[in-house]
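Participant: whatever this is, show me its structure:
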Amino acid sequence: MMVADTQHAALPAAQGPGLAARARGWLAAAAWPLASFAVLLLLWEWVVPVLEIPEYILPVPSAFIAKLVEAHALIFEHTLVTAKEILLGFLMATVISIPLGFLIVSVRLLEKAVYPIIVFFQLVPKIAIAPLFVVWFGFGLFPKVLLTFLLCFFPTLVASMSGFRALDERVLYLTKSMGASGWQTFRYVRVPAALSYIFAGLKVSIVFAATGAIVGEFVGANAGLGYLLLRGTSFLDMPLIFACLVALSVIGILFSYAVEMLEGLLMPWQRKG
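Facilitator: As a prediction, this is how the structure comes out:
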């Protein structure tokens, strides 16, 4: 009993340094970008008055940060709308693209018949068809989500196809000879081998997702950061415009880090330190 108690007492002590070291690593990784941004903002704050650039062209950081604080409720309300569009479009693309990529790789007929059609529609500029979505679906949430989905769909699909193709066929023969079922081979062999490719596509897609949502709001919307940007432009309210850009950047950073965190959870063997 005393040995068991000693082992249980030692377990948190053994885990503690690892978590502390990981937390220090995250803080160190965040310190450099934060320091770079701080230096950039200080230079910006100093250079604009020296060059006598008027505020309606380029405001100083203190001006749009003050606007961000002053209008935080309004900006937060519109930020939630844009974040919802980004998240829904990205998730829809992820749920559809990854299984479709596996099907296209697994069924040669689909690759010959369906993939060229997908590539053809991908060549159509999404900004050009955004007004059509407004005509067809109105000014609500769906056209922005659909445009975001279209921008995220192809990168995730191509990355998924590359991932499912990357596995050596001899590994599949080996698992089959060892008596593994199709589901076991898919779960324990094919998916782990493809995850690094899939997450590479997801990291690209989450960046495109913000672009799709904003473009959709530019074309036709009554809420969202894109709508707020257009409103600020019409009144030449540059501090509001830059405050919206800051909010949009924060959304992009948070979603990008969320994808990276999910990658770390699903692929622990690739964690650094």
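Participant: switch to C-alpha atoms for all contacts and neighbour counts from now on
Facilitator: Fine.
Participant: residue 81 contacts residue 224, doesn't it?
Facilitator: Yes - assessed by CA atoms under 8 Å, residue 81 is found in contact with residue 224 at 5.1 Å.
Participant: so which of these two has more stuff around it?
Facilitator: When residue 81 and residue 224 are compared for neighbours, residue 224 comes out ahead with 26 against 15, by other CA atoms under 10 Å.
Participant: I'd guessed the more buried one sits against residue 78; true?
Facilitator: Yes - the criterion here is CA under 8 Å, and residue 224 meets it with residue 78 at 4.2 Å.
Participant: show me where the stretch 151-273 of the chain has helices.
Facilitator: Assigned by DSSP state H, counting those that start in this stretch, the stretch 151-273 of the chain shows helices spanning 169-177, 182-185, 191-219, 225-234, 238-266.
Participant: out of those, nearest to residue 143?
Facilitator: Closest to residue 143 of the helices of the stretch 151-273 of the chain, according to CA to CA: helix 191-219, at 7.0 Å.
Participant: also this sequence, please, to line up against the first:
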Amino acid sequence: MNETKKRGNANLPALILLAVLLMFWQAAAMGIDAAYILPSPTQILVRLWELRGPLFTAHLPATMSVVAIGLSISIVLGLGLAVLMDISEIAEKALYPLIIASQTIPTTALAPLFVLWFGYGIWSKVLVTVLITFFPITITVFDGFKSVKTEMAELLFTFGASKRQIFFKLKIPAVLPCFFSAIKMAVPMSIIGAAIGEWLGAQSGLGYFSRRMMTQLDGAGVFAPILLLSVVAMFFTELVAILEKRLIHWRND
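Facilitator: Sure thing, here's the model as predicted:
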């Protein structure tokens, strides 16, 4: 009960700021009085309710499928690259520049190529999601490995611990906070990646639906799936934060 109350008090400033911004948005939209340019928050909520059928039964599941597959691949790929660069200096020197370079290419330039190569199916969107999300996981976890104090590793080594034991008993627990920080970044980025892929080429999904509403000059219809994406991203990020607190209990002591 006290924990819930504490979290509520911590979120109070953010809720107040959000309410103020929404009031300004509502006032600005009423002043412009052109819903196709700037719909008000109330108009977006009404439109979201009107479109709840196709959004929740068809397009949201399509987007979540892309997010689930893309994020899963990114976690495996990111962790694999981070571990490989940690155990091999040659791999670090070879892979690190390429990983950085992969983020210098605009995603909007690659997404149409993915559609050209893989068509309008799910895999073109999954590749966009992986391209965006594997980077923070790889770099954050790798930096976590590097932050482990060498003195502690040397101490365990003098006590007879093997490299395998040092890795699992010292490095893995030490890097867990970095891993969860990376996941909390990757979750909203995976949703953004899926939406970008759907916006540029898809037959279903919230990004596709938003683009379709734009062609109809339906401003509130454009914002409705975006609002839904934001709520979903916040929900899953909060789930990751709760899981982090349960698994890394020593961090909260």
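Participant: ok, back up a step: residue 163 of the first structure: which of the helices of the stretch 151-273 of the first structure is closest?
Facilitator: Of those, nearest to residue 163 of the first structure by CA to CA is helix 191-219, at 3.9 Å.
Participant: residues in the second structure aligned with that closest one?
Facilitator: Here helix 191-219 of the first structure aligns to the second structure at residues 172-200, judged by TM-score structural alignment.
Participant: with the first structure overlaid, report how far that stretch is off on average.
Facilitator: Compared with the first structure after fitting, stretch 172-200 of the second structure has a mean deviation of 1.9 Å; criterion: mean CA distance after the TM-score superposition for the first structure.
Participant: show me which positions of that stretch end up buried.
Facilitator: Under the neighbour-count criterion of 16 or more other CA atoms under 10 Å, stretch 172-200 of the second structure has 172, 174-200 buried.
Participant: ok, now stretch 56-70 of the first structure?
Facilitator: By 16+ other CA under 10 Å, the buried positions in stretch 56-70 of the first structure come out as 59, 60, 61, 63, 64, 65, 67, 68.
Participant: secondary structure added to those, as CSV?
Facilitator: Listed next are the buried residues of stretch 56-70 of the first structure as CSV, based on DSSP: H, G, I helix; E, B strand; the rest coil:
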residue, secondary structure
59, coil
60, coil
61, helix
63, helix
64, helix
65, helix
67, helix
68, helix
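Participant: contact partners for the most centrally placed residue in the first structure?
Facilitator: Central residue of the first structure (CA atoms, centre = their mean): residue 206, 2.5 Å from the mean position. Listed by CA atoms under 8 Å, 6 or more residues apart in numbering, the contact set of residue 206 of the first structure reads 86, 90, 152, 252, 255, 256.
Participant: now it: how far from residue 101 of the first structure?
Facilitator: Separation of residue 206 of the first structure from residue 101 of the first structure (CA to CA, to the nearest Å): 18 Å.
Participant: ok, residue 67 of the first structure next?
Facilitator: Relative to residue 101 of the first structure, and taking CA to CA, residue 67 of the first structure is found at 45 Å.
Participant: same check, this time on residue 62 of the first structure
Facilitator: If you measure residue 62 of the first structure against residue 101 of the first structure using CA to CA, the figure is 47 Å.
Participant: what's the answer for residue 27 of the first structure, then?
Facilitator: Look at residue 27 of the first structure and residue 101 of the first structure: by CA to CA, they are 37 Å apart.
Participant: also residue 20 of the first structure?
Facilitator: Computed as CA to CA, the residue 20 of the first structure to residue 101 of the first structure distance reads 39 Å.
Participant: if you count neighbours, what's buried in stretch 171-180 of the first structure?
Facilitator: For stretch 171-180 of the first structure, a neighbour-count test (16+ other CA under 10 Å) marks residue 172 as buried.
Participant: what range in the second structure matches that stretch?
Facilitator: The aligned range for stretch 171-180 of the first structure in the second structure is 152-161, by TM-score structural alignment.
Participant: can you give me how far that stretch is from the chain middle?
Facilitator: Distance of stretch 152-161 of the second structure from the chain centroid (CA atoms, centre = their mean, to the nearest Å) equals 37 Å.
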